[in-house]
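Asker: 3D model of this:
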Amino acid sequence: MTRDSHKPLAVIAIRQVDKSTGASRNAFEQAVALGGLGYRVVILAERGRPALAERFGAELVRLWRWPLKGPFRRFWFNRRVQAWCRRQRPALLVSHGDVETPDTVYMHNCVHLASRLIHGRELPAGHEVAAIHDHVLSGGQFRQVAVNSRLMAEDFQTRYGIDAAKIEISYPGYDPEVFNVERARGDRHARRQALGADDDTFLIGLITSGNFTKRNVAGFVEMATALTQRLPGRCRFLVVGKDDAAPYRQQADTAGIADAFEWRSTVSDVETLYGALDLFVLPAHIEEFGRVSLEAMACGTPVLLSRTTGAAELLEESHSDLIFDSRDTQGWVARIERLIEQDDLDALGESLARLASAYSYRRQTEKLKRSFASL
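Answerer: Now for the predicted structure:
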C-alpha cells in the first residue's frame, strides 16, 4: 500500500507520455492540477518513463501495447484501460481521446477537419485515429469534452452534435520561467550570428515540433521567395522541426533562395531561437492550438499566425492584423514587408508578451483545477 492510498484515485489515460510533445505536457499539467486537489494520480500509458511522471507527482503504469498498426490497437488500449479501471475503481478518469470515460475527454486534434484543410479531402474509411475518436465522441458517455481552441469546439459541435454546454475550451499554458524576454534574448547576438543573421538582417522563423505539411512549410518557402525578390538581401529564414525537410529545401533551391535558409531539428533551448528572431510565423493549414506561438509571444517576439491556428484566437481582439488565411501568400508577404519597413517591433513584442502572460502555466493550472473540481 502506498502512502497516498487513502487519497481518491484519478487516472489519466494517454497512449504515450514524453515531455517533448504538447499532449504529454498537457497530461503532466493535469497531473499537477489533480495532485493539488488531493488526488493520487496514475497515468496509464503504453510508453513513457516512470521517473518523468514522478517529477509531476504521478505514478506511471505501463499497459501492454498491441504490436500491429491499425484501428484495433487504439481500441485495444481502450479495453486495457477499462479493465484496469474496473479493478481499481478510480474516482475520476481523464481520457486523451483514445478511451471512453464518464468524466472528461481532453482532445488535442481534429483529424477530420485537418484532412479537409490540408489535403482538401475526407479521411478514408477505417482511419486509425478517426475510428477511435468517432467512437469516443459519438458515444456521448462523457460529462465534458475539453478542447484546445474555439476552432476545435465548433468542429466537434457540428461533427458530433455535442452540446456546447458540454464543451470546455482549455488553452494550453507556457512556463514563464523558461519563456521570457530576459532568458530568450540573453545571448541574442551570438545566436543570430550562428544562424547567419547580422544586425541588419531581418530573421523570420517557423518553429514547430514537426509535420511540415500541416504547418505549411511550403507556403513559408513561397513567402520567402517573394520577400527575397522584393527586399533583396534583407531577410533570412529559419525552419525548425523534426520532419523530412528535403522537399522544401529543394523548393528553396529551385527558387534560387537556398542560401537564405537555415534548417534545424528541434532543440532543448528553443527559447533562445525565439529570442533570436525578428518575427515568428506559423502559416499552418491547421494547428489546433500551437503552443509555440504562445511561447514566442512570451519571449517578446512578434508573431503572424494563420486563421486556422487556435492560438490566433488570443489575438483577435487586440491584434487582428496579425492573422491571415494560410494560403494567402500575398497577404503574409505584404504584412511582413510592412513590419520590416514601418512597425515598431519592440513595442509590438512588448504588447504580445503582456498578452501571453495571462496564459502562464500557473494560471492555466488554476483553471484546470477549477475544471476538475466541477466534475
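Asker: rest of the way, CA atoms for contacts and neighbours
Answerer: Fine.
Asker: residues in contact with L322?
Answerer: Contact partners of L322, counting by Cα atoms under 8 Å, 6 or more residues apart in numbering, are 303-305, 315.
Asker: From Q364, how far off is it?
Answerer: 24 Å (Cα to Cα, to the nearest Å).
Asker: E182 now?
Answerer: Taking Cα to Cα, one finds E182 at 22 Å from Q364.
Asker: which residues in the stretch 151-300 of the chain form strands?
Answerer: 167-169, 202-210, 235-242, 261-264, 279-282 (DSSP state E, counting those that start in this stretch).
Asker: quick one, which of these is nearest to A358?
Answerer: Evaluated over the strands of the stretch 151-300 of the chain, closeness to A358 peaks at strand 167-169, with 15.1 Å, by Cα to Cα.
Asker: Residues touching that closest one, excluding its own?
Answerer: With Cα under 8 Å, 6+ apart as the criterion, strand 167-169 contacts 144-150, 153.
Asker: List the buried residues for that strand?
Answerer: By neighbour count on 16 or more other Cα atoms under 10 Å, the buried set for strand 167-169 is 167-168.
Asker: before we move on, what about stretch 324-340?
Answerer: 324-326, 329, 332-333, 335-336, 339-340.
Asker: What ranges does the stretch 201-350 of the chain have for its helices?
Answerer: 217-230, 246-254, 270-276, 291-298, 329-341, 345-356 (DSSP state H, counting those that start in this stretch).
Asker: For the comparison step, fold the sequence that follows:
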Amino acid sequence: MTVLTRSFDPQFLEDTSHAPNVQVLSVPTFWQPLRVLQFSRATANAATASRFDIVHSFSRTRHQDLYRAGGGSHREYLRRSSSGGRRIARQFSPRHRVLLALEAAIFRDPTQRIQCASRFVADTLTSQHFVSSERIFLLPNAVDTARYGTAHAHQAGRRLRTQLDEKAERVWLFPASGWRRKGLGRLLEAVAKMKDPGFRLWIAGRDDPTPWQKMIADLGISDLVRFLGPRDDLEVVYGAVDAMVLPTHYDAFANVTLEAAASGLPVLTTRANGASEWLSNAVVCLDLGDAPNTEGDSDRLANAMQDLADRERAWGLGEQARRIVQRMDWPSHAAALSEEYRRILELRRQKQ
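Answerer: Reported below is the predicted structural model:
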C-alpha cells in the first residue's frame, strides 16, 4: 500500500505495525484553491507513474477508482450551513468554486465508484447530482470499540465530573468543531428555554468560544455552559456526562455519534447527521430546519432534551446504541473495503 499525501506526521509510521509506503507530493503551501488543484494533478501523475491496482481517494481529487465522499456533497453543505448573502458569497469564493468544480467532475465520471458513509449522502448524490445508484458503495464509518465505554474511561470520567461540575444533576456534551454548522446557536437557545438550574452543557472542540460568550451571557445561561476546548481524551469526557447532543445542520457522518454510542450514552441529533440512520431507534433524531435560525428549532430541541431527563429511558437508549455499534468496528470496515477493491478489479477485468 502506498499513501500519497502533501504532508504527514512521522509519528504515524512509528505507531503503525504495518507501515505503508508514503510519498509526499510537492504542492504549494499558500492559497488553498491552488493547493487543492495542484494536489489533484500531483496525485493523478503519481498514480499513473506507479501503475497502482486501485486508487482510493480520501480527498477531492479528479482521478481515482474509488472516491470517498467523506464530507458528502459540498453543494449541499453550502446550502445547509449558511443562508442569505453569506451563502451566495461563499459559492463565489475561489475556494468553494474549486471544490464544487472538482466534485462535479467526479460525480459526472461514470468510471468512478463513490463511497458514502450514509444513505443520507447517497440519496443526495443520486437525486441532486444524478449519480447512478450502481456507482454507490455504502459503508458506514467505524469506531474503536476498545477505546470507548471501558471501565477506565468511566472511572476517569467520574473524576473529571467531580472536578468540573460535581453538583450538576445532568451534564450534556456537545462535541464538535465548526460550531455554527453543528447547531450550537439553536442548542444554546434550547438550554435557555429549559430553565433547569441542575442542567450543564459541556462544549468540546477547537473553535474560538469568544463569539459565543456574548450570546450565552445575553441568554442568561453563563453558569450552565462550560467550554472544554479541544480534547484528546474524549473517551473520558463521554464517561463523565449523561448524554450527547449534536443538533447539526449538515453532517455526512458525525463520528462522535458512534463514539458516544460506544460509550453507552443516549444520543440526540438530527436527520441531517448521516450517522444517525445506522443507530435505528436507539437515537433520538429530530427533523429540524436546514438553515441556521429556523423558527421553532430550539423549542423542539429543548423538549427532546427534557424528555431524556428520564434516566431509565436515557439508559435504555444508550445501551441499545452501544450494542449496535459493537458491530461497526475497524476490522469489519477493513473487510468491507477489501471486498470492494476485489469488486472493482473484477469489473475492470470484465471490461478488458
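Asker: tm score of chain vs chain?
Answerer: Superposed pair, TM-score by TM-score structural alignment, normalised by the length of the second structure: 0.87. Supporting alignment: 328 aligned residues with a Cα RMSD of 2.0 Å.
Asker: Please produce JSON lines containing the strands of the stretch 151-300 of the first structure, extended by distance to A194 of the first structure.
Answerer: Formatted as JSON lines, those follow (distance: least, Cα to Cα, whole Å):
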{"stretch": "strand 167-169", "distance to A194 of the first structure": "39"}
{"stretch": "strand 202-210", "distance to A194 of the first structure": "12"}
{"stretch": "strand 235-242", "distance to A194 of the first structure": "12"}
{"stretch": "strand 261-264", "distance to A194 of the first structure": "10"}
{"stretch": "strand 279-282", "distance to A194 of the first structure": "17"}
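Asker: Can you tell me which of those strands is packed in deepest?
Answerer: Ranked by mean neighbour count under mean count of other Cα atoms under 10 Å, these are led by strand 279-282, which reaches a mean of 25.
Asker: So which of the contacts of L322 of the first structure belong to strands?
Answerer: Among the contacts of L322 of the first structure, the members falling in strands (DSSP state E) are 303-305.
Asker: can you pick the most crowded of those?
Answerer: Ranked by neighbour count (other Cα atoms under 10 Å), these have L305 at the top, with 27 neighbours.
Asker: OK, contacts around that residue?
Answerer: Here L305 of the first structure is in contact with 281-284, 293, 311-312, 322-324 (Cα under 8 Å, 6+ apart).
Asker: Over in the second structure, see which of these survive.
Answerer: Checked against the second structure using both residues aligned by TM-score structural alignment, their matches' Cα atoms under 8 Å, the contacts of L305 of the first structure keep these contacts: 281-284, 312, 322-323.
Asker: Which two of the residues you listed have the greatest separation?
Answerer: It's A284 and L322 that sit farthest apart of those, by Cα to Cα, at 13.8 Å.
Asker: in the first structure, which residue is closest to the centre?
Answerer: G290 (3.8 Å; Cα atoms, centre = their mean).
Asker: what residue of the second structure matches up with it?
Answerer: With TM-score structural alignment as the criterion, G290 of the first structure lines up with A254 in the second structure.
Asker: dump the residue contacts of its match.
Answerer: Counting by Cα under 8 Å, 6+ apart, A254 of the second structure touches 273-275.
Asker: Nearest to F130 of the second structure among these?
Answerer: Once Cα to Cα is applied, the member of the contacts of A254 of the second structure that ends up nearest F130 of the second structure is G274, at 19.3 Å.
Asker: which residues does the closest one contact?
Answerer: Applying Cα under 8 Å, 6+ apart, the residues near G274 of the second structure are 117-121, 251-254.
Asker: Dump the residues you listed into TSV; add distance to L34 of the second structure as well.
Answerer: Below are the contacts of G274 of the second structure laid out as TSV (distance: Cα to Cα, whole Å):
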residue	distance to L34 of the second structure
A117	28
S118	30
R119	32
F120	31
V121	27
D251	26
A252	25
F253	27
A254	28
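Asker: State the pair within those residues that is farthest apart.
Answerer: R119 and A254 (13.6 Å).
Asker: Kindly name the residues of the second structure that line up with the longest helix belonging to the first structure.
Answerer: Counting by DSSP state H, the longest helix found in the first structure is helix 71-88. Per the alignment by TM-score structural alignment, helix 71-88 of the first structure matches residues 33-50 in the second structure.
Asker: And that stretch against the first structure, how far off on average?
Answerer: Compared with the first structure after fitting, stretch 33-50 of the second structure deviates on average by 1.8 Å (mean Cα distance after the TM-score superposition for the first structure).
Asker: what's around the residue mapped onto I43 of the first structure from the second structure, how many residues?
Answerer: Aligned counterpart of I43 of the first structure in the second structure: V3 (TM-score structural alignment). By other Cα under 10 Å, 15 other residues sit near V3 of the second structure.
Asker: swap in the one 4 residues further on?
Answerer: Using other Cα under 10 Å, S7 of the second structure has 12 other residues around it.
Asker: Surely it is in contact with V24?
Answerer: Yes: between S7 of the second structure and V24 a contact is recorded at 6.0 Å, counting by Cα atoms under 8 Å.
Asker: which residue numbers in the first structure go with stretch 222-234 of the second structure?
Answerer: Using TM-score structural alignment, stretch 222-234 of the second structure pairs with 258-270 in the first structure.
Asker: Give me the residues contacting the matching stretch.
Answerer: 195-196, 208-209, 235-242, 245, 249, 252.
Asker: quick one on the thing from earlier: can you tell me which of the contacts of G274 of the second structure has the most neighbours?
Answerer: Highest neighbour count within the contacts of G274 of the second structure, by other Cα under 10 Å: D251, with 27 neighbours.
Asker: Run a quick neighbour tally on the nearest residue to it once chain neighbours are set aside.
Answerer: Nearest residue to D251 of the second structure in three dimensions, chain neighbours excluded: N273, at 4.7 Å (Cα to Cα, 6 or more residues apart in numbering). Residues within reach of N273 of the second structure, counting by other Cα under 10 Å, total 25.
Asker: show me the contacts for N273 of the second structure.
Answerer: Per Cα under 8 Å, 6+ apart, neighbours of N273 of the second structure: 120, 248-254.
Asker: What does it correspond to in the first structure?
Answerer: Structural alignment places N273 of the second structure opposite T309 in the first structure (criterion: TM-score structural alignment).
Asker: Look at the match of I43 of the first structure and give its secondary structure.
Answerer: strand (DSSP: H, G, I helix; E, B strand; the rest coil).
Asker: which element is the nearest residue to it once chain neighbours are set aside on?
Answerer: Leaving aside its sequence neighbours, V3 of the second structure sits nearest to V22 (Cα to Cα, 6+ apart; 4.8 Å). Taking DSSP states H and E as the definition, one finds V22 of the second structure inside strand 21-24.
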